[in-house]
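Asker: Turn this into a structure:
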Amino acid sequence: MAEFNNIDIVGECKNGLEAVTLIPQVRPDLVFLDIQMPGLNGFQVINKLQELKQPIPLIVFVTAFDSYAIKAFDVHALDYVLKPVDERRLKDAVDKVQLMLERKQQDGNNQKLARLVADFTGDDCEDILRKLASGEPITTNPYPDILAIKDGSEVTRVAVNDIQWIDAAGDYMCVHATDQTHIMRRTMKELEKDLDPKKFVRAHRSAMVNIKFVQKMVSHISGEYHLILNNGTELKVSRSHRDRVKEMIKL
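Answerer: As a prediction, the model looks like this:
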């Protein structure tokens, strides 16, 4: 096959038994498999590999009998070539194999990319694959889903979506999640950079709230506004942050 510079021959077999042994060893992308062979015929080679739970490479059957063609495709052969082999027909088969390998590689790349984006954004992997296939843009969320809170030698992973509000206590931040309150040594400004501004908003200089846990916003006779959370917690809204809070809760 010197004229096919995109093909490297990694092995040859004299019969079907040798093929069953060699194919799992060298794991070729493509096998040209004669249907009529001593020991095991081409179809039996495929069946034996399946019984052994071995990956099946792309198969191009070679046969002297056109009647085998239909059966060849029953075992998922990519193509078949009749003997004596016509060079043009062989080239067509090789081109088909090349196209299939390129598609498999692209599908593999898409799968890896989809898993990477899904891990990074929390989006659904199948939805990302659909977007890749249709050419839709994939947007990524630069904000983490997990907040790592260090306490001595321990690190607690807190889901950002479970954080209800955060307030300052001296040099520490009190992170109030649905299950418990966690203490961490960071500034409000640092935390604000790590949290999605579409979900979290400053209520005043020393407190930030997750909008999804806000039940309502109420005004007092004094003119002050307060946020009431689902768990009954009441947070004061400072004048400088009032407009932004109203915008976030769609008032």
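
Asker: Only C-alpha atoms from now on, for both contacts and neighbour counts.
Answerer: Noted.

Asker: which stretches of the protein form helices?
Answerer: Along the chain, the segments classed as helices by DSSP state H run 16-26, 42-51, 68-74, 87-121, 125-134, 188-194, 242-248.

Asker: count of neighbours near Lys131?
Answerer: 14 (other CA atoms under 10 Å).

Asker: meant to ask about Val60
Answerer: 25.

Asker: contacting residues around it?
Answerer: Leu30, Val31, Phe32, Leu33, Ala77, Leu78, Asp79, Tyr80, Val81, Ala93 (CA atoms under 8 Å, 6 or more residues apart in numbering).

Asker: Now, the residues you listed that are in strands?
Answerer: Leu30, Val31, Phe32, Leu33, Asp79, Tyr80, Val81 (DSSP state E).

Asker: Could you report the separation of Asp74 from Lys199?
Answerer: According to CA to CA, to the nearest Å, Asp74 stands 54 Å off from Lys199.

Asker: In terms of neighbours, single out the busier of these two.
Answerer: More crowded of Asp74 and Lys199, by other CA under 10 Å: Lys199, with 14 against 9.

Asker: I figured the more buried one was touching Met208, is that so?
Answerer: No. Using CA atoms under 8 Å, Lys199 is not in contact with Met208, being 10.2 Å away.

Asker: Next, the structure of the following sequence, for comparison with the previous one:
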Amino acid sequence: LGSIAEEDLPVVIFITAYDKYALKAFEVQALDYLLKPLAEDRFKIALDRAIMHFKNKEESGQDKKLKNLIEDYQQRHEDDSLVQNRRKTQMIVKASGKIHFIKTDRISWIEAMDSYVKIHLSDKTHIVKASLQSIEERYPGAFIRIHRSSLVNVDSIRYIEPYYNGDFFVTLDGDVKLKGSRKFRMNLPEML
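Answerer: The predicted structure follows:
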């Protein structure tokens, strides 16, 4: 860390068995210093502090560099089957100052809202900055588009009812009824 330029320093939490390096850690601007054996409550405090650090911080050059680094990593490892498998079964959502790991099978449907989407679970919703198209591409086979503003989880569909002029209604678990447009009827050829 001492060899990294100050403006390029990442946010660091040290976890070590040695308390003698704590002063050095804070000299290189560490966010926290945890000693082993690690207590779960102490780890949670450090993690909450890191989350608050990012939540309260406006998007700076460092944040952009981190975001670019993550995007670069994901692109370079797109063919890695472990990364692909994790991406298909779990959605990572940053909302309410927390990072949520949501299994895709818990998501009932996703609604477009300008440059955001509303992710509907059975018990709550999350609003995140994303597009329906990006979700379709990232989770192929998990969600299908039934309308220009709606994606549904294939496993949540209870039944489909034909409607006027090629349109249709999809009823999901929890008796959620959504209208599908004929333009996207081809996404459900076997069901219709």
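
Asker: Quick TM-score on the pair, please.
Answerer: For this chain pair, the superposition-based TM-score is 0.52 by TM-score structural alignment, normalised by the length of the second structure; 113 aligned residues with a CA RMSD of 2.4 Å.

Asker: rewinding a little: for ChimeraX, write the select line for the buried members of the ones in strands among the contacts of Val60 of the first structure.
Answerer: ChimeraX command restricting these to the buried ones, with burial defined by 16 or more other CA atoms under 10 Å:
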select :30,31,33,79,80,81
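
Asker: Tell me the one of the ones in strands among the contacts of Val60 of the first structure nearest Leu22 of the first structure?
Answerer: Val31 (10.9 Å; CA to CA).

Asker: still on that earlier bit, the helices of the first structure: which one's closest to Ser153 of the first structure?
Answerer: From those, taking CA to CA, the stretch that ends up closest is helix 188-194, at 21.0 Å.

Asker: Identify the residue range in the second structure corresponding to the closest one.
Answerer: Helix 188-194 of the first structure corresponds to residues 132-138 of the second structure when matched by TM-score structural alignment.

Asker: rewinding a little: got a markdown table for the ones in strands among the contacts of Val60 of the first structure, with distance to Gly232 of the first structure too?
Answerer: Below are those laid out as a markdown table (distance: CA to CA, whole Å):
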| residue | distance to Gly232 of the first structure |
| --- | --- |
| Leu30 | 66 |
| Val31 | 69 |
| Phe32 | 72 |
| Leu33 | 73 |
| Asp79 | 69 |
| Tyr80 | 72 |
| Val81 | 76 |
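
Asker: Return the member of the ones in strands among the contacts of Val60 of the first structure nearest to Glu102 of the first structure.
Answerer: Leu30 (12.9 Å).

Asker: any idea how far the closest one lies from Phe43 of the first structure?
Answerer: Taking CA to CA, one finds Leu30 of the first structure at 15 Å from Phe43 of the first structure.

Asker: Then Glu190 of the first structure?
Answerer: Applying CA to CA to Glu190 of the first structure and Phe43 of the first structure gives a distance of 65 Å.

Asker: same check, this time on Ser206 of the first structure
Answerer: Taken as CA to CA, the span from Ser206 of the first structure to Phe43 of the first structure is 74 Å.

Asker: Tell me which of these two has more neighbours.
Answerer: Phe43 (20 against 16).

Asker: Could you check which residue of the second structure pairs with Phe43 of the first structure?
Answerer: For Phe43 of the first structure, no residue is aligned by TM-score structural alignment.

Asker: which element is Ser15 of the second structure on?
Answerer: I think there's a mix-up here, since residue 15 of the second structure is Ile and not Ser. Using DSSP states H and E, Ile15 of the second structure falls within strand 13-16.

Asker: what's in contact with the helix or strand that that strand is followed by?
Answerer: Using DSSP H and E, the next helix or strand after strand 13-16 of the second structure towards the C-terminus is helix 22-27. With contacts defined as CA under 8 Å, 6+ apart, helix 22-27 of the second structure is touched by Phe14, Asp32, Tyr33.

Asker: Buried ones only from those residues, please, as a ChimeraX command.
Answerer: Per 16+ other CA under 10 Å, the buried members of these correspond to this ChimeraX selection:
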select :14,32,33
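
Asker: For burial, what's the neighbour tally of Arg182 of the second structure?
Answerer: By other CA under 10 Å, neighbour count at Arg182 of the second structure equals 17.

Asker: go on, Arg145 of the second structure?
Answerer: 24.

Asker: With Asp105 of the second structure instead?
Answerer: Neighbours of Asp105 of the second structure using other CA under 10 Å come to 17.

Asker: And it, what's its match in the first structure?
Answerer: In the first structure, Asp105 of the second structure lands on Asn161 (TM-score structural alignment).

Asker: Cys174 of the first structure against Gln164, yeah?
Answerer: No. Using CA under 8 Å, Cys174 of the first structure is not in contact with Gln164, being 10.8 Å away.

Asker: More neighbours: the two, which one.
Answerer: Gln164 (23 against 18).

Asker: who touches the more buried one in this structure?
Answerer: Gln164 of the first structure neighbours (CA under 8 Å, 6+ apart): Val175, His176, Ala177, Thr178, Val209, Asn210, Phe213.

Asker: Leaving out the residues flanking it, which one is nearest to the most centrally placed residue in the second structure?
Answerer: Ranked by distance to the mean C-alpha position of the second structure (CA atoms, centre = their mean), the top residue is Ile92 at 2.2 Å. Sequence neighbours aside, Phe101 is the residue nearest to Ile92 of the second structure in space, at 4.8 Å (criterion: CA to CA, 6 or more residues apart in numbering).
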